[in-house]
Structure formats: C-alpha cells, structure tokens
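Asker: Build me a model from this:
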Amino acid sequence: MPQHAPNTPVCRDCDGFPTVAITTGTRNTDGTRTTLTITCPTCKGTGHRTAPALVQAGR
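Answerer: Next comes the predicted model:
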C-alpha cells in the first residue's frame, strides 16, 4: 500500500533534499574523507518551499 506524502510543496532547487555532504577529495589524519555540509539557500534547509505572498497591484 502506498505511503501518503505530506501536502506541502517540495523545494524546486533541492528537490526535497535540503542538506548534502560533499567530499573535498582530501583525507584527515585518521584516514576519513573531509566533507562539507551544505544546506539549500532557497528553502534554508527545510526541503519545502513557501507559498509566494499575495501582492495587490492597482487599486
């Protein structure tokens, strides 16, 4: 049976994966990879986009 997805729109820039770990290619002294943790600047790490604010134009 399929799972129900929440009814919140997914961020179009990160596609719902707001935080990623990127390896730099170098290694630490203990042999592990050096990584950078980056969050999506558009949704600020939530994975969801907010609805645009309504603006009244004209009268």
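Asker: use CA for all of it now, contacts and neighbours both
Answerer: OK.
Asker: can you tell me which residues contact the residue nearest the centre of the chain?
Answerer: Within the chain, one residue has its C-alpha closest to the average C-alpha position: by C-alpha atoms, centre = their mean, that is P18, at 1.7 Å. Shown in contact with P18 (C-alpha atoms under 8 Å, 6 or more residues apart in numbering): 39-40, 43-47.
Asker: One more sequence to fold, the one below, so I can look at both together:
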Amino acid sequence: MPQHTPAQNRPVCRYCDGFPTVTITTGTRNHDGTRTTVPATCPACKGTGHIVTTIAFAPVGK
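Answerer: Now for the predicted structure:
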C-alpha cells in the first residue's frame, strides 16, 4: 500500500504530471534479445517534475 508523502511547496509539472524522465522502446532488439530504448526528458520542467511559478506584475497608473 502506498504511503502518503509530505506536501511539497512546488507544484507538479502539468505537462508530465510529475514523471519527468521516461524510457521509450524503439521497436528494435539488441543482439542479446533485449529491446533498444531511448530516454526522454520533459522539456517544460527540464527533468525536475516541478514547475517554478512566477508572478508577473503589470504596471498600473499613468
């Protein structure tokens, strides 16, 4: 049964849902019979799994 982790102050990446690095099979096999794989990293969060939120201020007034 999975345990609850403490809440983190950083929001989870909305593009990868917190799974920033995955391995994709190419469909071919190596000489020993294993599948050839390629790692892929989420370009939005750069492999961290979290997005840094920034607050944008708009100038108001004259």
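Asker: care to give me the TM-score?
Answerer: Once the chains are overlaid, their TM-score stands at 0.83 when taken by TM-score structural alignment, normalised by the length of structure 1; 59 aligned residues with a C-alpha RMSD of 1.7 Å.
Asker: returning to that earlier point: trace the residue nearest to the centre of structure 1 over to structure 2, please.
Answerer: Applying TM-score structural alignment, one finds that P18 of structure 1 aligns to P20 in structure 2.
Asker: Equivalent analysis for T39 of structure 1, please.
Answerer: Under the alignment (TM-score structural alignment), T39 of structure 1 pairs with T41 in structure 2.
Asker: likewise A51 of structure 1?
Answerer: Going residue by residue (TM-score structural alignment), A51 of structure 1 aligns to T53.
Asker: From T37 of structure 2, how far off is that match?
Answerer: In this structure, T53 of structure 2 and T37 of structure 2 are 33 Å apart, going by C-alpha to C-alpha, to the nearest Å.
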